[in-house]
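Student: Could you work out the structure for the sequence below:
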Amino acid sequence: MENFIISDILSKPYESGEKTNFQIPLLAPYVTETEEKYLQECIRSGWITSAGKFIELFEQKLKDFTHSPYVVAVSSGTAALHLALRAVGVEKDTLAILPNISFVASVNAVHYCDAEPIFVDINSATWQLDENLLLNFLENECFYTKEQTFHKATLKRISALVLVHNLGNLGNISAIQEICERFNIPLVEDAAEALGAFYKGRHAGTFGKVGILSFNGNKIVTTGGGGAVLTKDEHISKKVRHWANQAKISAEEYYHDEVGYNYRLPNPLAAIGVAQMEKIHFLLEKKKLTRDFYADILRGKAIWQETLADSQPNYWLFTALFENSHLIAQKLKENSIQTRKLWYPLNRLPMHQNCLYVQKNDFSWKVYEKSLSLPSSVGLQIQDLEKIAKVLEEGLDEKI
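Tutor: Below is the predicted model:
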């Protein structure tokens, strides 16, 4: 560790009011005086509902950063994904494909559309959806026309592929794009964790027909709760905005032309988002420095996600595989350092016991069993990292 050179910005203390039982939390938001200033402006102006200048400002900053032609800010990443799936035609009696490792919100949005999920195992190196398993499944267990693909066993239409960018890392997007085009399956990107991640110079969430972002309290940029829909399709952007506003078509009358949702983002939350986006490059730099720190002290002692040559991850949450992950987690907990395992594989959740799982070696379970996510807050101080390193070293020396 003594040979590791770390930027002095890591000595900057937490500036967060987040309450936690741990001295070093897993992921705490990083807020400064700017967020407070913009919130005060909302309160003093009276614009504290789902209208106000900060909503448009926030959407514009997201457009500028991601280069997505259209951005619609909504109340959560889950709401954004629900709207995105509905926009591409995910509906009752259809199937949607997604990786078996993801936060449960990814599949919950599929259920909201009354569709059924198909889970595909992850690549053992990148922990992203395995495109080879996907291709084999579509070629051998499905049939397709010029417009649609159907699952042979159920005759149900495959209405979307939900490509989740796990932990802000990216898989082989080019290969998955080609597969989706060949089989006429709409590509929806769940980039909830991937703000600031790029593939071949393009931002995550801008490759599919629709993409989404999340601004939950643990994300790199947070609004406390919030999300956004990204698309290059103007028609989709208008439909999404319409649905998110209860499908109300008149400013003067309560007239609604279809089923809508209360998915609007309040102006105060957008104000926080504007302040956060003003320091996005700083936040991303801190994430990379933290990742480099862990990579240095754990090299040869643990395994973490492989980064493809064309990918630029955002290093949102550093997660590694340890042979004695349970022991190390307990050791860190005893020292008031918070950790988490990766998400429980979706196919093993009780509501999915009858869902199709495409796999050969079940890497999802192997990765889950050994996984441990380590503190990755932007506000980590150098003394925090030194403490984590010391406890990790002690845990790694312990026999299983």
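Student: For the rest of this, base every contact and every neighbour count on C-alpha atoms.
Tutor: Fine.
Student: and the longest strand anywhere in the chain, how far from the chain's centre?
Tutor: In the chain, assigned by DSSP state E, the strand with the most residues is strand 157-164. Offset of strand 157-164 from its chain centre (CA atoms, centre = their mean, to the nearest Å): 16 Å.
Student: what comes into contact with that strand?
Tutor: For strand 157-164, the surrounding residues in contact (CA atoms under 8 Å, 6 or more residues apart in numbering) are 85, 88-91, 93-99, 102, 106, 128-129, 148-151, 180, 185-192.
Student: Another for comparison:
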Amino acid sequence: MDTERNLSQEIVQAISSVVGAGPLALHEPRFRGNEWIYLKECLDSTFVSSVGKFVDRFENDLAAFTGAKRAVAVVNGTAALHVSLLLAGVEAGDEVLLPALTFIATANAVAYCQATPHFVDSEERSLGMDAHALRDYLAATTEMRDDHCINRSTGRVIRAMVPMHTFGHPVDIEALLALAHDFHLQLIEDAAESLGSTVGGQHTGTFGLMGTLSFNGNKTITTGGGGAILTNDVELGRRAKHLTTTAKLPHRWNFVHNEVGYNYRLPNLNAALGCAQLEQLPGFLIEKRRLFDAYQVSFADLPGVSLVAEPAGCRSNYWLQTLLLDESLADQRDAVLTATNDAGLMTRPVWALMNRLSVYSNAPKAPLPVAESLERRLINIPSSSGLLPVAP
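Tutor: Predicted coordinates for the structure are as follows:
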């Protein structure tokens, strides 16, 4: 008990030495730019719903920032994933490969397509999908039939894979792209947490067929609620826009919808907020990197505790700063969570693995030794931009 209490207090002191005393949220938005100006313009114009100049501007600004040929703004990141999976050809009865270590929205989007999530392991280096373990697993458990990857145990087509850039740290995307090619899988990136992260200078979410973003209130920038689809396929982008705006054909007054569409439109008010936030994103990224550097110094001499850093060759947005306990200290995780939250420093564990949730407990899964270990050992600590004093 004394050991647990000492470790917990050491972590409280290490966090407090960087960000000060609580109460501090895990991650909260900052509104210090043109938010009020753009929102007032929306109100004055009366264009507050799904039509307005800020929707178009936000999409164009996102495309310019990420380097994608097309960005389509939608109501949230889950909707972005849902439509991306549909456009990738995921059908009822298919399977889709997902990391077991992810937020439930990734799995839910697959279920919306009446498909089945198939959970796979993660690597400790990036916290994301392990391409090498997955290649060995697919080689042992699947077969190619009529250019489709077939799960020999279920007889179902494995149609796609959705790697997630965990806490903003890019996955080994090049290895996953090669795997997707070899096994005839569509690759959709869940980049919900990684706006501002790059691999070799290329933005996450622009490597696969499509990528998806989230602008929930706890993300690096926020539109209150909101998300986006990124793609370098212009025609696919046009289809995404059509499907997410109720599949309505353009006309001055008639209401003609040529297929089942979705009312996933982002309101102009939210887009206005997003435009103002996106203007400040470069500064937010600088501040979050400064926070990582400060935490890294503070935790450098704390045995058994390390700070998750960006993988080699990548640049992370450091959306959430994350501690990784040594396996020998995993049983003290909850004591650390209790002590930090009691001190007013909001900390959180990683999500429960998807296969542990009752709704997905019967889904197929690969061996998950690394994901199971990470689940026991990860702790997110206060990560908001602006926690440090302004740099001189």
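Student: Send over the TM-score of the superposed chains.
Tutor: Comparison of the two superposed chains (TM-score structural alignment, normalised by the length of structure 2) gives a TM-score of 0.89, and 365 aligned residues with a CA RMSD of 1.9 Å.
Student: how much does the longest strand of structure 1 stray from structure 2?
Tutor: For strand 157-164 of structure 1, the mean distance to aligned residues of structure 2 following superposition is 0.8 Å (mean CA distance after the TM-score superposition for structure 1).
Student: Show the subsequent helix or strand relative to that strand.
Tutor: helix 173-182 (DSSP states H and E).
Student: Relative to structure 2, and after superposing, what's the average distance for that following helix?
Tutor: Mean deviation of helix 173-182 of structure 1 from its aligned counterpart in structure 2 after superposition (mean CA distance after the TM-score superposition for structure 1): 0.7 Å.
Student: Would you mark the buried spots in the helix or strand following that helix?
Tutor: For helix 173-182 of structure 1, the succeeding helix or strand toward the C-terminus, using DSSP H and E, is strand 187-190. The neighbour-count check on strand 187-190 of structure 1 (16 or more other CA atoms under 10 Å) flags 187-190 as buried.
Student: Next: stretch 27-47 of structure 2.
Tutor: Across stretch 27-47 of structure 2, burial judged by 16+ other CA under 10 Å covers 27-30, 34-35, 38-39, 41-42, 47.
Student: next one: stretch 187-206 of structure 1
Tutor: 187-199, 202-206.
Student: Filter those down to just the ones in helices.
Tutor: Using DSSP state H, the subset of the buried residues of stretch 187-206 of structure 1 located in helices is empty.
Student: Can you say which of the contacts of strand 157-164 of structure 1 are buried?
Tutor: Buried among the contacts of strand 157-164 of structure 1 (16+ other CA under 10 Å): 85, 88, 90-91, 94-99, 102, 106, 128-129, 149-151, 180, 185-192.
Student: D310 of structure 1: how many residues sit nearby?
Tutor: Counted by other CA atoms under 10 Å, the residues lying close to D310 of structure 1 total 15.
Student: how far away is it from I280 of structure 1?
Tutor: Counting by CA to CA, to the nearest Å, the gap between D310 of structure 1 and I280 of structure 1 amounts to 22 Å.
Student: ok, now Y263 of structure 1?
Tutor: 25 Å.
Student: D130 of structure 1 now?
Tutor: As judged by CA to CA, D130 of structure 1 and I280 of structure 1 stand 30 Å apart.
Student: Among those two, which residue is more densely surrounded?
Tutor: A direct count of neighbours by other CA under 10 Å for D130 of structure 1 and I280 places D130 higher, at 22 against 17.
Student: tell me the contacts of that one?
Tutor: With CA under 8 Å, 6+ apart, D130 of structure 1 has these contacts: 99, 120-123.
Student: can you check V74 of structure 1 too?
Tutor: When contacts are counted by CA under 8 Å, 6+ apart, V74 of structure 1 touches 80, 226-229, 244, 263-265.
Student: So which of those residues are in helices?
Tutor: Per DSSP H, the contacts of V74 of structure 1 map to helices at 80, 244.
Student: Who wins on neighbours among the contacts of V74 of structure 1?
Tutor: Highest neighbour count within the contacts of V74 of structure 1, by other CA under 10 Å: V229, with 32 neighbours.
Student: Just give me the match in structure 2 for it.
Tutor: Matched to structure 2 by TM-score structural alignment, V229 of structure 1 sits across from I229.
Student: Which residue, other than its chain neighbours, is closest to that match?
Tutor: Nearest residue to I229 of structure 2 in three dimensions, chain neighbours excluded: T212, at 4.6 Å (CA to CA, 6 or more residues apart in numbering).
Student: Pretty sure that neighbour sits in a helix.
Tutor: No - per DSSP: H, G, I helix; E, B strand; the rest coil, T212 of structure 2 lies outside any helix segment and is strand.
Student: what ranges do the helices span in structure 1?
Tutor: For structure 1, the helices defined by DSSP H occupy 33-45, 53-66, 77-88, 105-112, 131-141, 173-182, 234-244, 267-277, 280-298, 325-334, 363-370, 382-397.
Student: Tell me the helices and strands packed up against the second one.
Tutor: Helix 53-66 of structure 1 makes packing contacts with strand 70-74, helix 267-277 when contacts are defined by 3 or more CA pairs under 8 Å, 6 or more residues apart in numbering; DSSP states H and E.
Student: Make JSON lines from those and add distance to R291 of structure 1 to it.
Tutor: Output for the helices and strands packed on helix 53-66 of structure 1, formatted as JSON lines (distance: least, CA to CA, whole Å):
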{"stretch": "strand 70-74", "distance to R291 of structure 1": "29"}
{"stretch": "helix 267-277", "distance to R291 of structure 1": "21"}
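Student: can you tell which of these is closest to K238 of structure 1?
Tutor: The closest of these to K238 of structure 1 is strand 70-74. By CA to CA, the value is 8.8 Å.
Student: if we can go back for a sec, between the buried residues of stretch 27-47 of structure 2, which sits nearest L273 of structure 2?
Tutor: Among those, and counting by CA to CA, the member closest to L273 of structure 2 is E35, at 5.4 Å.
Student: is it true that the closest one touches Q280?
Tutor: No - contact criterion CA atoms under 8 Å: E35 of structure 2 and Q280 do not qualify, at 10.5 Å.
Student: picking that back up, show where the longest strand of structure 1 falls in structure 2, residue numbers please.
Tutor: Going by TM-score structural alignment: strand 157-164 of structure 1 matches residues 157-164.
Student: Pull the contacting residues for N166 of structure 1.
Tutor: Contacts of N166 of structure 1 by CA under 8 Å, 6+ apart are 101-102, 127-128, 193-194.
Student: Show me the subset of these that structure 2 keeps too.
Tutor: Among the contacts of N166 of structure 1, the contacts conserved in structure 2 (both residues aligned by TM-score structural alignment, their matches' CA atoms under 8 Å) are 102, 127-128, 193-194.
Student: Cheers, nothing more for now.
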